[in-house]
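Provided below are the primary sequence and the corresponding predicted coordinates.
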Amino acid sequence: MLILVIAGLLMLAPFTVDAYLPSFHAIADEFGVGQAAVQQTLSLYLLAFGSMMLFYGPAADSFGRKRVILLALLAYAVMTVLAAISQSLVQLIAARVGQGLAAGAGVVIGRALVRDLFAGADAQRVMANVMLVFAAAPAAAPIIGGWLHEWFGWRSVFWFLFGFALLLALAIWRLLPETIRPEARQSFAPRFVARSYLRAFSHPRYMQLIVVFALLFGGMFLYVAAAPVILIDHLGQRETDFWKFFVPLVTGLILGSRMTRWLAGRLSMTATMALGLSISGLAVLYNLLQVSLQPADQVHGVWLTVTPITLYVMGMATTMPALNITALDYWPAQRGLASALQAATQMAFAGIVSGVLVAQLADSLLALAVGMATLYLAALAMWGFWWRTDRRMSSG
């Protein structure tokens, strides 16, 4: 049951990102604005979400996991109601920023809880399950959001998120123990927190894994954020057809999660990362080939488009639990802070992908494929730096 609660914490933030994606056109029409303006409700949410994580990590290390997450969930619920009753795009953007400021607690504290409660191969298996939910939520959310939009309109998506937040707060209040003993809590003094972040930023192996994580996730999120354009504009689908894109992605995430669970205790974490990166690399190559070989006047099929993306996220889901555990183990006494910096980097980069790269690349499926390939190659190069550094430090 605790694993389900932790998974719910990680699910809330990406659900808030993606559940309303099928409603982009309807929101633009209701408020009389363009798609680029509506896109700001996503990119500004992500920037607020990522930056606030830097607060929640030290706060959870100082005041305890349970107290911080309950207060954040209550704030999230209030902001979600304001989003549901927004009467203008400005009001909706303000409410989305408020959601982002509150939602960051779930990801930071959820990841830290895994290492508080589990160790070794058990931690890798649990993290695989938790990361499956975190990575699958961006894929499942538009399916649910699309049907809510079809049945009740776009505002119903936010009422759904409000109900989910209240149920999650109740479950945490009743079921989650406090995992930080009073004597193990860290100072929340600004100078101590600043020095701790400076030490984390200056730790090369930790930061290399953080950047790898962000780049790999960015490769998937490029397609998730561009999904309304890909499905509706490029592929001629409807708001209720998002399942054709996202169900295969969920399948890939499930397969990757099952693989990393099976590999836990059989392969080292480094070998597991290498295997997952190799799978994603094959997917990137396949994606470039299938896009570039299509005639310019031929409409790309949904299944042809989504197959390499499914393979990519399978490799990503294989890699990420080992990345997470290895990065957090560099900071055993400050896992909240380490998780915060990790998640903040990931979400800040996702905000850049959504606000900048999608706007530049979404008009062309080939451009999206090249964008994914670029992000993957950068991740692979950074992982190579980490691997060489880790081997050198271990042998020394």
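Structure received. This is a predicted model, so every value here is computed, not measured. Residues are numbered from 1 along each chain as shown.

every contact and neighbour count from this point should use C-alpha atoms.
Will do.

contacts made by stretch 327-335 with the rest, please.
With contact meaning CA atoms under 8 Å, 6 or more residues apart in numbering, stretch 327-335 is reached by 57, 58, 61, 112, 115, 184, 186, 206, 209, 210, 338, 339.

put this next to the first one:
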Amino acid sequence: MTAQTGTGRNATHPAAGSPSGLRRLRFAVILGGLTAFGPLSIDMYLPALPAMTDDLGAGNALVQVTLAAFVVGLGVGQLVASPLSDAFGRRRPLLVGVTIYTLASVLCAVSPTIEMLIAARTVQALGAATGVVIARAAVRDLFSGVAMARFFSALMLVSGLAPILAPVIGGQLLTLTSWRGIFLTLTVLGGLVLLVTAAALPETLPAASRRPARAGHIVRTYGELLRHRFFLGCALTVGLGFAMMFTYISGSSFVFQDVYGLSPQGYSLVFGAGAVCLVLATQVNARIVGRFSQRGLLLTALIASAAGAVVATAATALGLGLAAVLPALYVALAGYGMVMPNATALALSDHPDKAGSASALLGVLQFAIGGAASPVVGLFGESSAVPMAAMMATFALLALVSFMTVARRGRLAAG
């Protein structure tokens, strides 16, 4: 791999007004908190999924639809939030979205049926989507090239604390309350993030850079992005990589507790250890991304992630214990930790004038593919760990193939 200072148009020039020092740290904490809505809302109640099947009288697959509904809602919500943020700035749509998230969290806590919970989770996701998409767009407003990849890695450090802490917090909350108390906790967190964002996050998109939110213009912008082969290849890599990760997220609660016999608290510790591996990988990436090609780093990470998932599949098929399965799974997760910042930065690098729309398409593919993976894991039953590991390997290999074919051909054509 060769040294590389940037990728794509204007990638070698820092974005105007790029923050530094304490201001950069403040942005990282706030934007990281906004992107944490997703993993917090997904991971915190994972230890409660088996208990929810009994409490709501629903089967395993139907309870996992509450995960899928949230993930799909995250994708759809970004399609709405991104053009609004390009037209009216980042701040106002963001505050409205966080308010919706907070109110929907209350509805989740009081849902009497699985059907109402699924509906409430969908609305909750629409609100959370603004934080996810606008945080990415704000990074593109402020940074470019290697600086953008480094900031995305820093963002994953902040937001990465969520999947580490969320299942641990959820497991401990279950000793004091039910799954409804977990959603009340998310309500409080949503209110706190709303207050901090309103007080401390300035507008990052100048009025002169805003684009009209006309339907025809929005459709044309999305069409241009989808015809950009390199963007499409990187976006598919992001989506398929997340599907691998989300297969683990949605299936691990049942696999580790029902197949391997862990308690909710034991599961939360094992899950948190995997998240530590992921976050450490993002920080290694931040330190070396300026020394090596982003494309080379991404390819290496994709290979590592696929290899770990394949080994985990073999270990589960042979009936080996957690001591053999967990290291392979952690390698797959660490690879994913380097895939996401590099693939995201490369996808956005050529589109500074369409940052909101490009961020939305990334999110749609990421969460739509991931959401589709969740119920499929549940359909294979709860008596074996093989389906989860095999699906992780499938998505990881597809992500590798996508980057090596679609994205590579797109970059060669552009060259």
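Good, I have the coordinates. Here the structure is a predicted model, which is why all the values come from computation and not from measurement.

hmm, back to that, need the contacts of stretch 327-335 of structure 1 in CSV with neighbour count, can you?
Compiled in CSV, the contacts of stretch 327-335 of structure 1 are given as follows (neighbours: other CA atoms under 10 Å):
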residue, neighbour count
57, 29
58, 30
61, 26
112, 27
115, 23
184, 13
186, 21
206, 22
209, 24
210, 26
338, 31
339, 29
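
residue 73 of structure 2 against residue 126, yeah?
Yes: the pair residue 73 of structure 2 / residue 126 is scored as a contact, 5.4 Å apart, by CA atoms under 8 Å.

which one of these two is surrounded by more residues?
With neighbours defined as other CA atoms under 10 Å, residue 73 of structure 2 and residue 126 compare such that residue 126 has more, 28 against 24.

please pull up the equivalent of that one in structure 1.
By TM-score structural alignment, residue 126 of structure 2 lines up with residue 101 in structure 1.

wait, what's in contact with its match?
Residue 101 of structure 1 touches 45, 48, 49, 51, 52, counting by CA under 8 Å, 6+ apart.

check which helix or strand it maps to.
Assigned by DSSP states H and E, residue 101 of structure 1 belongs to helix 89-117.

average offset of that helix relative to structure 2?
Superposed on structure 2, helix 89-117 of structure 1 shows a mean distance to its aligned partners of 1.3 Å (mean CA distance after the TM-score superposition for structure 1).

how about that helix, which residues are buried there?
89, 92-116 (16 or more other CA atoms under 10 Å).

with stretch 377-392 of structure 2 instead?
Across stretch 377-392 of structure 2, burial judged by 16+ other CA under 10 Å covers 377, 378, 382, 384, 385, 386, 387, 388, 389, 390, 391, 392.

could the residues you listed go into JSON lines alongside distance to residue 30 of structure 2?
Compiled in JSON lines, the buried residues of stretch 377-392 of structure 2 are given as follows (distance: CA to CA, whole Å):
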{"residue": "377", "distance to residue 30 of structure 2": "34"}
{"residue": "378", "distance to residue 30 of structure 2": "35"}
{"residue": "382", "distance to residue 30 of structure 2": "38"}
{"residue": "384", "distance to residue 30 of structure 2": "40"}
{"residue": "385", "distance to residue 30 of structure 2": "37"}
{"residue": "386", "distance to residue 30 of structure 2": "39"}
{"residue": "387", "distance to residue 30 of structure 2": "37"}
{"residue": "388", "distance to residue 30 of structure 2": "34"}
{"residue": "389", "distance to residue 30 of structure 2": "34"}
{"residue": "390", "distance to residue 30 of structure 2": "36"}
{"residue": "391", "distance to residue 30 of structure 2": "34"}
{"residue": "392", "distance to residue 30 of structure 2": "31"}
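
what is the nearest of those residues to residue 29 of structure 2?
Distance to residue 29 of structure 2 across those (CA to CA) is lowest for residue 392, with 30.5 Å.

now do the same for the closest one: its match in structure 1.
By TM-score structural alignment, residue 392 of structure 2 lines up with residue 372.

so what's its match up against?
Counting by CA under 8 Å, 6+ apart, the residues that residue 372 of structure 1 touches are 218, 219, 220, 222, 284.

which one of the buried residues of stretch 377-392 of structure 2 is nearest to residue 408 of structure 2?
Using CA to CA, the buried residues of stretch 377-392 of structure 2 come closest to residue 408 of structure 2 at residue 392, 23.2 Å.

quick one on the thing from earlier: name the helix or strand for the match of residue 392 of structure 2, please.
Going by DSSP H and E, residue 372 of structure 1 is part of helix 365-395.

and that helix, what's buried?
For helix 365-395 of structure 1, burial by neighbour count (16+ other CA under 10 Å) applies to 365-373, 375-377, 379-380, 382-383, 386-387.
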